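using only what follows, build the 3D model:
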Amino acid sequence: MRGLRFILILPVCFLLGCTGSDDAPARRIVTGNVLFQNQPIKNGTIRFIPQPSGPVASARIADGSYRVENKGGVPLGEHRIEIRSAAGGTELVEAEVMPEKNAAPVTVIPQKYNDNSNLNAVVESGDGAMQLDFTLD
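As a prediction, the model looks like this:
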């Protein structure tokens, strides 16, 4: 009888011990619009970099709009925002066909909005997507 109890309890203990914990940060879907010089950014990327650290969330900007929803969205909290866009968009060109087109892309957005960005946003908990719009000079 003792052996039967042990056999029945062992799988339950195993399952409880092996499920692990969910250490992933709470997230929220973030959506919005990005304008540069009062025009929608045709194509680019936006990155939400948690401060002081944490998993980065990003999304493509298309026709001035973005939506971060991968892995549940952006981790809650304060973020430094980086916005990038390059001339020529996402077009890929074969090196043999047009080698002059394969030079480094010309960045359209100034570094003060990407590598040296001082843009900040706080992603708060809530129901539904959070709207965050950015207007760049």
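
only C-alpha atoms for contact and neighbour calcs from this point on.
Noted.

which residue ranges of the protein form strands?
Counting by DSSP state E, the chain has strands at residues 27-28, 30-36, 39-40, 43-50, 57-62, 65-68, 74-75, 77-84, 120-123, 130-131, 134-136.

what helices and strands are in contact with the fourth one?
The one in question is strand 43-50. Counting contacts by 3 or more C-alpha pairs under 8 Å, 6 or more residues apart in numbering; DSSP states H and E, strand 43-50 packs against strand 57-62, strand 77-84.

how far out from the middle of the chain is it?
6 Å (C-alpha atoms, centre = their mean, to the nearest Å).

what comes into contact with that strand?
55-64, 66, 74-75, 77-86, 89-90 (C-alpha atoms under 8 Å, 6 or more residues apart in numbering).

before we move on, what about stretch 63-71?
Contacts for stretch 63-71 (C-alpha under 8 Å, 6+ apart): 28-35, 39-43, 46, 57-60, 74.

quick one more, to check against the first:
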Amino acid sequence: MRCKDQLSLLPSLMLITVFCFGCSGSGTEVKLEKVTGVVTMDGKPLANAIVVFIPENGNPSTDQTDADGKYELAHRGNAMGAIPGKHKVRITTGKPPAPKADPDADMANVDPATDAGFEEAGTPKAKTAKKEPIPAKYNANTTLTAEVKAGENNIDFKLESK
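As a prediction, this is how the structure comes out:
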């Protein structure tokens, strides 16, 4: 009986093995090209900016600038580079953090639905919410584009705050 159970598992294991090898992505690898550069704003390196290259077809590549404004794009995890071709480029500092409730705040007599000083569910409005310092023409309404070509690409962005 034990041998019979093992023999019935064998076809299932073989099927799973074949399925895993068939889905390994060996024929679907994307060719990537190295992309590096420097982002400046008003002539100064822009640290901690998020640079996103969005190709016409395929997944985007991204990186965060270092203290000197330098970036090197990565594509889907640890694969370095970007898909060759035309890209829309967005540069942002990221989303401002959500406001946090003050643990010492007295909210016993606050009606969150009518109090102008509070957001949904009684969360205080952020009084020091940081505005995106990078103009929308470089991120939400980007006008930036780049062409990634075969080989190494050095693509710098010189942003103006006004």
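
quick one: buried ones out of the contacts of strand 43-50 of structure 1?
57-62, 64, 66, 74-75, 77-86 (16 or more other C-alpha atoms under 10 Å).

report how many residues lie close to the equivalent of I109 of structure 1 over in structure 2.
With TM-score structural alignment as the criterion, I109 of structure 1 lines up with I134 in structure 2. Residues near I134 of structure 2, counting by other C-alpha atoms under 10 Å, number 20.

can you check N70 of structure 1 too?
N70 of structure 1 has 13 nearby residues by other C-alpha under 10 Å.

returning to that earlier point: quick one, which of the strands of structure 1 gets closest to G20 of structure 1.
strand 27-28 (19.5 Å; C-alpha to C-alpha).

center of structure 2, which residue is that?
T62 (6.0 Å; C-alpha atoms, centre = their mean).

quick check: it touching H87?
No. At 11.8 Å, T62 of structure 2 and H87 do not qualify as touching, with contact defined as C-alpha atoms under 8 Å.

separation between T142 of structure 2 and M41 of structure 2?
15 Å (C-alpha to C-alpha, to the nearest Å).

who has more neighbours out of those two?
Applying other C-alpha under 10 Å to T142 of structure 2 and M41 shows that M41 carries more neighbours, namely 17 against 14.

the more buried one maps to what in structure 1?
That one, M41 of structure 2, aligns with F36 by TM-score structural alignment.

show me what contacts its match?
Counted by C-alpha under 8 Å, 6+ apart, F36 of structure 1 has contacts I109, T135, L136, D137.

mind running it again at 6 Å?
Neighbour list for F36 of structure 1: L136, D137 [criterion: C-alpha atoms under 6 Å, 6 or more residues apart in numbering].

next one: P75 of structure 1
P25, A26, R27.

P11 of structure 1: which of these is nearest?
Nearest member of the contacts of P75 of structure 1 to P11 of structure 1, counting by C-alpha to C-alpha, is P25, at 29.5 Å.

from V148 of structure 2, how far out is the counterpart of the closest one in structure 2?
Alignment note: P25 of structure 1 maps to V30 in structure 2; criterion TM-score structural alignment. Look at V30 of structure 2 and V148 of structure 2: by C-alpha to C-alpha, they are 14 Å apart.

do G58 of structure 2 as well
Distance from G58 of structure 2 to V148 of structure 2, by C-alpha to C-alpha: 13 Å.

neighbour count winner among these two?
More crowded of G58 of structure 2 and V148, by other C-alpha under 10 Å: V148, with 23 against 10.

now check that one against structure 1: what is it aligned to?
Under the alignment (TM-score structural alignment), V148 of structure 2 pairs with V123 in structure 1.
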